[in-house]
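[1] Coordinates for the following, if possible.
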Amino acid sequence: VWLVKWILLGRVKPGQHPLWSCWACRWDYLYTIWQHWAAPAMTPLGGTPFLPMWLRTVGANVGDNVVLHGNFVQLVDPDMLTLETGSTVSCLFQAHSFEDRVLKIAPVRIGVGASAMAQTVVMYGSNIDDGATVAPHGVVMKNEHLTAGQYYRGGPCRA
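    Next up, the predicted model:
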């Protein structure tokens, strides 16, 4: 999976790609490979230092002392993730979307000491500031900025 990611896509940058373009087809192939091979192998690594280490090798920016739960592993856009030092992450990332036959990809950031709890969905372009917490089952909408130190819940999230 690691080799396929770097051969097919290399370092992914934020952007937009037509749905039937060669790039989007390669991205979709990686998504399928990741789902069938990487996700089952990585799930037992949740909560260990090995999951952040693996994600760094595929392009994610993961700080020190980051706790990642095993359900985090279906992640096809690792280059779009910044997980700052001391964050706790048990959410589902959607760093991409298909809108009007266009694949859109944008970064997601979880700040220092911030938490995105179980079954929360974090959409592309969002920023969870330092010390903010998103309650379980929350939805952080695309391009949303959650203020530092606040507690958020609901879908879409509200302080």
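
[2] only C-alpha atoms for contact and neighbour calcs from this point on.
    Will do.

[3] Relative to residue 40, how far out is the most centrally placed residue in the chain?
    Per Cα atoms, centre = their mean, the C-alpha nearest to the average position across the chain is that of residue 93, at 3.9 Å. Counting by Cα to Cα, to the nearest Å, the gap from residue 93 to residue 40 is 17 Å.

[4] To check against the first, give me the structure of this:
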Amino acid sequence: WWPEPDLVTVGDGATVNRGCVVQTHLFHDRILSMDEVRLDAGATLGPHGVVLPAARIGRHARVGPGSLVMRGEHVPAGTSWVGNPIGPWTDATAPA
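    The predicted model follows:
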């Protein structure tokens, strides 16, 4: 769902999966604010993910299923994040 497609930038090879919301506007205290959302080249927004205004998902970065990228957050290039709100996606089977 892209309410204002002119505020969304999707780079080459970026993926927006099923059920995602790319939100470019918010109402806060009855005031409308709008800002761009960017998915850089090769970025992935997992199924049912939500991205809020002024957020950016870097080149080849991954945001996992059902995750929330908060307003103004920048997901660094080549990293993986998951959760609501997002945090680093770590391998639970890796030794501590």
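
[5] dump the residue contacts of the corresponding residue of structure 2 for residue 145 of structure 1.
    Aligning on TM-score structural alignment places residue 145 of structure 1 opposite residue 74 in structure 2. Taking Cα atoms under 8 Å, 6 or more residues apart in numbering as the contact definition, residue 74 of structure 2 lies against 55-58.

[6] With adjacent residues omitted, what lies nearest to residue 74 of structure 2?
    Leaving aside its sequence neighbours, residue 74 of structure 2 sits nearest to residue 56 (Cα to Cα, 6 or more residues apart in numbering; 4.8 Å).

[7] Looking at structure 1, name the residue matched to that neighbour.
    By TM-score structural alignment, residue 56 of structure 2 lines up with residue 127 in structure 1.

[8] wouldn't that match be in contact with residue 112 here?
    No - using Cα atoms under 8 Å, residue 127 of structure 1 is not in contact with residue 112; the gap is 11.4 Å.

[9] still on that earlier bit, for the contacts of residue 74 of structure 2, which pairs are in contact in structure 1 too?
    Using both residues aligned by TM-score structural alignment, their matches' Cα atoms under 8 Å, structure 1 keeps these contacts from the contacts of residue 74 of structure 2: 55-58.

[10] Show the buried residues in those.
    55-58 (16 or more other Cα atoms under 10 Å).

[11] Make sure residue 6 of structure 2 is indeed in a helix.
    Yes - according to DSSP: H, G, I helix; E, B strand; the rest coil, the state of residue 6 of structure 2 is that of a helix.
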